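Asker: Structure for this input, please:
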Amino acid sequence: MRVKDKIAMFIGGGSDIATATAVKFIGEGATVILVDYDESVFERVKGSYAGMEDKVRKYVADARSYEGIEAAVKSALDEFGRIDILINCAGILIHKPIDVLTVKEWQDVIDINLTGIFNSCKAVTPGMKERKYGRIVNISSIGGRTGRPGVGVNYAAAKAGIVGLTQTLARELAPWNITANVVAPGPLKGRMFFGMEQHLIDGLIKNIPLGRVGEMDEIAYAILYLASDEAGWTTGEVLDVNGGAYI
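Answerer: Model (predicted):
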């Protein structure tokens, strides 16, 4: 029971990574709060929480809106009195060459993938400081760690920005016993993966030393570690989980 009795908020709560991780958290004793931009997102994943409904809360809020995220945080504090863990999973992909990418497509990815993380970290910080406890885990990507074929500059910039934001946040919040860390996944078996043609899948695998694409559970376990008290002396770190593709 590595997160027993903890309250964990997931921004981008309908994502594949959030779903896999939240189910693990519930199994390890936590109550989870899922935050996403539309109620329909929760409908898509509700089957994953069959029999666990009493351990799940769902709030609708757009990560791009500080006011919306702040309201979701306030609702959680009103109900539970605290948020122990924040997991930032919200993100979108628009992979195009820079000469094709529009200014709006640049901004949309920055707004969700980077500004959204700023919004949620800012919103939970006062409560975590007051309690002198917190675990923040932000999801970056191999696309923000090194230049990758097919990764747009918008996505790479946002995901790299998450690393800088988190490392600075770790220093700022350390005096209050709040840790901030990053998990940077490589290619995963998510909804996008299963829609890919086989030759594209083969191309992905060719560049992964361990010879396969990652499972969502393998990212979930990495997040669980950083969110637990086992990682209480780990902050400002980036955990690359990518089958060796970063080598």
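Asker: make it CA atoms for all contacts and neighbour counts henceforth
Answerer: Will do.
Asker: Pull out the buried positions in the longest helix along the chain.
Answerer: The longest helix of the chain (DSSP state H) is helix 153-173. By neighbour count on 16 or more other Cα atoms under 10 Å, the buried set for helix 153-173 is 153-163, 165-167, 169-170, 173.
Asker: Alongside the first, I'd like the structure of this one:
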Amino acid sequence: MTGRAAARIAVVTGGTSGIGLATARHLLERGYRVAVFGQSPTNVDGAARELSTLFDFERVFVRCVDLIDPKQVFAFFREVEEHWGRAEILVCNAGISPKGRDGATPFQQMTLDEWNAVLSVNLTGAMLCCQAALPGMVAQGFGRVVFVGSIAGRALPKIAGAAYVTSKAALAGLARSLVVRYAAHGITINLVAPGRIATALAGPRDSAVNRAAVARIPAGRMGEPEEVAAVIGFLASDEAAYVNGATLDVNGGEYAPL
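Answerer: Model prediction:
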């Protein structure tokens, strides 16, 4: 990686846990300056301590932001610009997937509040971050946007609820619309679709749901957050300049659209 590429500024939403935190670590290991935000004060504090301890604290920027509040989102990006400069890489990873004791809410029992909450975070939140980041990318003639979707938005869902599935599938439509608008400015828009990944969102590895998942995954195991982060890191790199409008599946072969 060249010195210029290493100095690039990346924003990772939902970057205080799971795939987001693994992505922040991955980018920091490669010399990027990385700004992350989350909504849980506990996760934000923990991520700030971990990342600042492992890496040069001057390359780490962590804040608590409510993704469904446009004022907070735009204020975060302004703060990053004042601190370092315009964000050149945006990883839209933040997402929620409400579940109860028996799993996802059945469609007929799902409330409008739950539907709106999931789409507000998973889809509208990504749109707001793009609105905040893309003008700066255009001005610099360089940009990388990576949406973190899901196998649930690509194949018949086995676990996720309707709102989550819809929100993740809709990210592909958002990506296509942005490719048309921004490709000529040196900006790529791609999507990573993880399968069953060992994060807090997936629950204990030995749960009945995860044992059933492992039984149907050709790789015979759940994925690790670092494996998804590595794919995101490639799409964020200078080397991925000609990969645009793509979906990369990271699911151990559970869904293979060859």
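Asker: what TM-score do we get after superposing?
Answerer: The TM-score (TM-score structural alignment, normalised by the length of the first structure) is 0.95; 247 aligned residues with a Cα RMSD of 1.5 Å.
Asker: the helices in the second structure, which residues?
Answerer: Counting by DSSP H, the second structure has helices at residues 3-6, 18-29, 41-54, 70-83, 112-119, 125-140, 162-182, 208-216, 225-236.
Asker: Please identify the most buried of the ones you listed.
Answerer: Mean neighbour count (mean count of other Cα atoms under 10 Å) peaks for helix 18-29 among the helices of the second structure, with a mean of 23.
Asker: That helix aligns to what range in the first structure?
Answerer: Using TM-score structural alignment, the residues of the first structure aligned to helix 18-29 of the second structure are 16-27.
Asker: what residue of the first structure is the furthest out?
Answerer: Asp99 (29.1 Å; Cα atoms, centre = their mean).
Asker: Quick one: map that one onto the second structure.
Answerer: Using TM-score structural alignment, the partner of Asp99 of the first structure in the second structure is Gln108.
Asker: Pick out the residue nearest the middle of the second structure.
Answerer: Nearest residue to the geometric centre of the second structure (Cα atoms, centre = their mean): Asn93, 1.6 Å.
Asker: show me what contacts it?
Answerer: For Asn93 of the second structure, the contact set (Cα atoms under 8 Å, 6 or more residues apart in numbering) comprises Val12, Thr13, Gly14, Gly15, Ile19, Gly20, Phe147, Val148, Gly149.
Asker: what's near enough to touch the fifth one?
Answerer: When you say that, I think you mean Ile19 of the second structure. So, once contact is read as Cα under 8 Å, 6+ apart, Ile19 of the second structure ends up touching Asn93, Thr199, Pro225, Glu226, Val228, Ala229.
Asker: Can you verify my assumption that the fifth one contacts Gly252?
Answerer: It refers to Val228 of the second structure. No: using Cα atoms under 8 Å, Val228 of the second structure is not in contact with Gly252; the gap is 11.0 Å.
Asker: Tell me the counterpart of Gly236 of the first structure in the second structure.
Answerer: Aligned against the second structure by TM-score structural alignment, Gly236 of the first structure finds its counterpart in Gly245.
Asker: Skipping adjacent residues, who's closest to that match in space?
Answerer: Residue nearest to Gly245 of the second structure in three dimensions, not counting chain neighbours: Asn190, with 5.0 Å by Cα to Cα, 6 or more residues apart in numbering.
Asker: Is the one you found in contact with Asp249, as I believe?
Answerer: No: between Asn190 of the second structure and Asp249 there is no contact under Cα under 8 Å: 11.3 Å.
Asker: Name the residue in the two with the higher neighbour count.
Answerer: Shown here are Asn190 of the second structure and Asp249; by other Cα atoms under 10 Å, Asn190 has more neighbours (26 against 22).
Asker: Tell me the counterpart of the more buried one in the first structure.
Answerer: Mapped onto the first structure by TM-score structural alignment, Asn190 of the second structure lines up with Asn181.
Asker: Distance check, that match against Glu43 of the first structure.
Answerer: From Asn181 of the first structure over to Glu43 of the first structure the distance is 30 Å, taken as Cα to Cα, to the nearest Å.
Asker: Show the contacting residues for the aligned partner of Asp202 of the first structure in the second structure.
Answerer: Residue pairing (TM-score structural alignment): Asp202 of the first structure is matched to Arg211 of the second structure. Arg211 of the second structure is in contact with Arg205, counting by Cα under 8 Å, 6+ apart.
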